[in-house]
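A.B. asks: sharing a model prediction with you, sequence too.
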Amino acid sequence: MTKFSTATISAALKARDAAVAELAKGPTGSREASLLATVRDNDAIVREAIENGAAVQSQAEAGLNYRTQVDRSQRRDFREAKLFGRELRDIAPGSHEGDTFANITLAAAANGSKILGKVNVFPFSGSKGMVPVAPRATAQLTAPAGALADGNVPAMVAPFDVVKVTAYSTVDRDELQDYPFADSAIESALASAVGQRVDHVLTVGGTDGVTTVEGFTGAGTATAGTTVGTIELADVRNAVARVEDGGGNANALLMSPMGKAAFLTAYADRIGGLPEIITIGKLGDGTAALNDFSFIAADLSTVGVAMRKDIEVTHVLEEPSLHKLDRVALLATARVGGVSLANAETVQVVNGSAV
């Protein structure tokens, strides 16, 4: 029996990581079997140490964030892992089944989309669809029995293209089998990553190399900020006024987190009456949608967004680099069509300058 101790676990993890690092470098020839055995054996040492330690020591004594939940009766087939309401065994490659519309799932994720819950999302289930967009019409004063003035303002049903937004994570297959409580963490991570990227697409558009979709910065009306290096209160109030002058009701300001912080620091006592400020932060790789001196004022109720109704979930384990490490890749994919506007004036994009 492996006795629980931080020294035992530390040594096993170091040995395991060293073997994984060597495998990751490329072909290892006759040493591959030995390295894989090192990974497997040290995984077993860590697992047994934690199981035995949790049985005799308190959480505080063990120095763990959670008590292990693993025993022989809890081990499962990795395909029993459940993501977005379905077990992996029930999700075939290319499946688009789910329990909840994708926009609701992504908006509900802890760090997911901040925009999808505030715009008009039109779910579709095929490869293409249409987005109904309400136009701005002008009402006429008409005399009794008089002829209507020529005011042809057709309702719009806009076609759209979509881009795929995919997030993935890899996990050791033994860990996916042994720790059922990891499912929710994996799902949250994937939904958050997809939701954040969708917000970037809706803000600045995007391309997958084949299809390009527009975001607010392409579909809205752009103007230049009056000063450099910061967001000015006068620019914000003027942008809100232009939204309302165009027939909208400005209900949101989009800024970068640092841009918002600087703006509030400068004008905290004078922002009464402004719409909600929504921050669009950087992605995990550091990509920013908005710089710290530009912003968007919008009536989000006038924005139409097409989105495939289900999140596609896929698992991959036969890819060579994963197979030799006994790891599983889990992928979540959404399809979004950018933004559709009947009136570009309801989204005002103010581009500041750094210098």
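C.D. replies: Happy to help now that I have it. If you're wondering where the values come from, they're calculated on a predicted model, not measured in any experiment.
A.B. asks: only C-alpha atoms for contact and neighbour calcs from this point on.
C.D. replies: Noted.
A.B. asks: assess the claim that Leu325 and Leu36 are in contact.
C.D. replies: Yes - the pair Leu325 and Leu36 passes the contact test of Cα atoms under 8 Å, sitting 7.2 Å apart.
A.B. asks: quick one: which of the two has more around it?
C.D. replies: Just comparing Leu325 and Leu36: by other Cα atoms under 10 Å the higher neighbour count belongs to Leu325, 20 against 17.
A.B. asks: residues contacting Val131?
C.D. replies: When contacts are counted by Cα atoms under 8 Å, 6 or more residues apart in numbering, Val131 is found next to Phe122, Val157, Ala158, Pro159, Phe160, Gly304, Val305, Ala306, Ser340.
A.B. asks: same thing but 10 Å
C.D. replies: With contacts defined as Cα atoms under 10 Å, 6 or more residues apart in numbering, Val131 is in contact with 120-124, 156-160, 304-307, 337, 339-341.
A.B. asks: buried among the residues you listed? Make that a PyMOL selection.
C.D. replies: Per 16 or more other Cα atoms under 10 Å, the buried members of these correspond to this PyMOL selection:
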select buried, resi 120+121+122+123+124+160+304+305+306+307+337+339+340+341
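A.B. asks: which ones among the contacts of Val131 lie within strands?
C.D. replies: Within the contacts of Val131, membership in strands is found for 120-124, 156-159, 304-307, 337, 339-340, as judged by DSSP state E.
A.B. asks: for Ser169, state which of those is nearest.
C.D. replies: In terms of Cα to Cα, no member of these lies closer to Ser169 than Met307, at 22.7 Å.
A.B. asks: which parts of the stretch 51-200 of the chain are strands?
C.D. replies: Listed in chain order, the strands of the stretch 51-200 of the chain (DSSP state E, counting those that start in this stretch) span residues 82-83, 86-87, 120-124, 130-133, 156-159, 163-172.
A.B. asks: now the longest one against strand 304-308, angle please.
C.D. replies: Looking back up the chat, that one is strand 163-172. Direction vectors for strand 163-172 and strand 304-308, defined by axes from the mean of the first three to the mean of the last three Cα atoms, to 10 degrees, enclose an angle of 40 degrees.
A.B. asks: want to compare, so here's the second one:
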Amino acid sequence: MTLADIASDAIARREYAVKQLRNLDRNGKPDTAREAELLATIAATDNAIREAVDNAAAVENQKAHGVAYASPIGTSKRTRDHRAVFGMNLREFGDGEFIAIGGLDNEPVAQTLSAAGKGSRLLPLVNAYPFDKFKGYVPVAPPVTAHVQPRNEADDFLAGLVSAELPEVIKVTAAMSVDNDNFVDVPATEGLLNSSLLAAVGQRSDHVIVNGGTDGDVTVPGLLTDGISTVTTVDAFTAVELFAAVARVQESGADATAIVGNPADIAAVLGAIDGTKVPLLPPFVALPNLEDGTAIVPTGTLIVADLSSVAVGIRRKPEVLKSENSPDAHDRDLTLVAARARLTGPVLPRTDRVQVLKVGA
């Protein structure tokens, strides 16, 4: 653990404590015990930050005099009370219950689950409508045709009904565990745990958007579900077929914003077509397989779509769960952590704004 890690961990814990203290004030209900605990946390983190700065100055002084600095200091002062996920101290929430991840108020959930490019690659491109409860509405506006108003003739207002659908929602969860000694001694473990969980949830969210999903009771559709998009069987992914699919999207009154497929198919397409034509096509978005090998986009399938016309409902804040008391955690001295998102399947105003190309047998 470096001095930078120590300072970063202390800053994250201090920011979380300050936020909790502000929320405590907003509630208007005095909780002196909780206030004292948060103030103590802030004081402790301030001391840790000052110590890290002082130690860094000492290290630079040693280097200037040719003294090698081999081992970081301050690690021994960390205890299990310092363990945190997503900047939230484990003492702040109960065992075995999902709660909303704090500290994400200013970041769209689509961006959070993109996990800096390692998670969802579709959520930042589709029209993601956040909701705050167990379900959320997804507004849909059908395309309408304007006309020259005939004199003394009434308009037909019912031809274009804007609606707000309440689609079914499924939960996407990723679960991991961390050795408690590592959790205490290596603060960087928290950041790695956070990013790994968000990346996994984001990738599975892409799988749901493309293929749909079911939890056994609730089923949501995906872009490849019958009736959601327009499917065309082709002999091969040629430039002619791709431009024809782009034209069909344009004929629907939209513009294709992406060509989505698995990395191997996209690489084959880019290697086969004239390179001068590639810039004329929408950007290619390669969706790698999930960690267990499950394909997000099946081999032999490309999706040419206006992804801005694809609406998806998703809960505004991902949720996190930790468990220290379950038998697996207790017996092996682990902390179990899970992250979860709630989302709907895609909703489209017109099926032809998503063109699916499938190579025939």
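C.D. replies: Looks like it came in fine. Remember, it's a predicted structure, so these values are computed and weren't measured experimentally.
A.B. asks: got JSON lines for the strands of the stretch 51-200 of structure 1, with distance to Glu312 of structure 1 too?
C.D. replies: As requested, the strands of the stretch 51-200 of structure 1 are arranged in JSON lines below (distance: least, Cα to Cα, whole Å):
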{"stretch": "strand 82-83", "distance to Glu312 of structure 1": "10"}
{"stretch": "strand 86-87", "distance to Glu312 of structure 1": "11"}
{"stretch": "strand 120-124", "distance to Glu312 of structure 1": "13"}
{"stretch": "strand 130-133", "distance to Glu312 of structure 1": "21"}
{"stretch": "strand 156-159", "distance to Glu312 of structure 1": "22"}
{"stretch": "strand 163-172", "distance to Glu312 of structure 1": "9"}
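A.B. asks: centre-most residue in structure 2?
C.D. replies: Most central in structure 2 under Cα atoms, centre = their mean is Leu113, positioned 1.0 Å from the mean C-alpha point.
A.B. asks: for it, what are its contacts?
C.D. replies: Applying Cα under 10 Å, 6+ apart, one finds that Leu113 of structure 2 lies in contact with 119-124, 195, 197-203, 205, 318, 341.
A.B. asks: make it 7 Å
C.D. replies: Gly119, Ser120, Leu198, Ala199, Val201, Gly202 (Cα atoms under 7 Å, 6 or more residues apart in numbering).
A.B. asks: now do the contacts for the fourth one.
C.D. replies: By Cα under 7 Å, 6+ apart, the residues touching Ala199 of structure 2 are Leu113, Ser114, Ala115, Lys118, Gly119, Ser120.
A.B. asks: any idea which of those is closest to Ala236 of structure 2?
C.D. replies: The shortest gap between Ala236 of structure 2 and any of those belongs to Ser120, at 27.6 Å (Cα to Cα).
A.B. asks: burial of the equivalent of the closest one over in structure 1, as a residue count?
C.D. replies: Under the alignment defined by TM-score structural alignment, Ser120 of structure 2 corresponds to Ser113 in structure 1. A total of 26 residues lie near Ser113 of structure 1 under the criterion other Cα under 10 Å.
A.B. asks: count of neighbours near the spatially closest residue to Ser113 of structure 1 that is not a sequence neighbour?
C.D. replies: Taking Cα to Cα, 6 or more residues apart in numbering, and ignoring the residues beside it in sequence, Ser113 of structure 1 has Gly195 as its nearest neighbour in space, at 4.2 Å. Taking other Cα under 10 Å as the neighbour definition, Gly195 of structure 1 ends up with a count of 30.
A.B. asks: aligned partner of Gly195 of structure 1 in structure 2?
C.D. replies: With TM-score structural alignment as the matching criterion, the partner of Gly195 of structure 1 in structure 2 is Gly202.
A.B. asks: you'd agree that match is up against Ser114?
C.D. replies: Yes - under the criterion of Cα atoms under 7 Å, Gly202 of structure 2 makes contact with Ser114 at 6.0 Å.
A.B. asks: what do those two both touch?
C.D. replies: By Cα under 7 Å, 6+ apart, Gly202 of structure 2 and Ser114 have these common neighbours: Ser120.
A.B. asks: state the distance from the equivalent of Met255 of structure 1 over in structure 2 to Ile49 of structure 2.
C.D. replies: Aligning on TM-score structural alignment places Met255 of structure 1 opposite Gly261 in structure 2. Counting by Cα to Cα, to the nearest Å, the gap from Gly261 of structure 2 to Ile49 of structure 2 is 47 Å.
A.B. asks: for Val138 of structure 2, same thing?
C.D. replies: On the measure of Cα to Cα, Val138 of structure 2 and Ile49 of structure 2 end up 45 Å apart.
A.B. asks: in the stretch 151-300 of structure 1, which spans are helices?
C.D. replies: Along the stretch 151-300 of structure 1, the stretches classed as helices by DSSP state H, counting those that start in this stretch are 173-178, 182-204, 216-219, 233-245, 257-267.
A.B. asks: so which of those comes closest to Thr138 of structure 1?
C.D. replies: Shortest distance between Thr138 of structure 1 and the helices of the stretch 151-300 of structure 1, using Cα to Cα, is found for helix 233-245: 13.5 Å.
A.B. asks: got the angle between the closest one and helix 257-267?
C.D. replies: When the same axes, to 10 degrees is applied, the directions of helix 233-245 of structure 1 and helix 257-267 differ by 110 degrees.
A.B. asks: so which bit of structure 2 is helix 233-245 of structure 1 matched to?
C.D. replies: In the comparison with structure 2, helix 233-245 of structure 1 aligns to the range 239-251 (TM-score structural alignment).
A.B. asks: how distant is that stretch from the center of its chain?
C.D. replies: 30 Å (Cα atoms, centre = their mean, to the nearest Å).
A.B. asks: next: stretch 240-251 of structure 1.
C.D. replies: Computed by Cα atoms, centre = their mean, the separation of stretch 240-251 of structure 1 from the middle of its chain amounts to 28 Å.
A.B. asks: equivalent analysis for stretch 346-355 of structure 1, please.
C.D. replies: Here stretch 346-355 of structure 1 shows a centroid-to-chain-centroid distance of 24 Å under the convention Cα atoms, centre = their mean.
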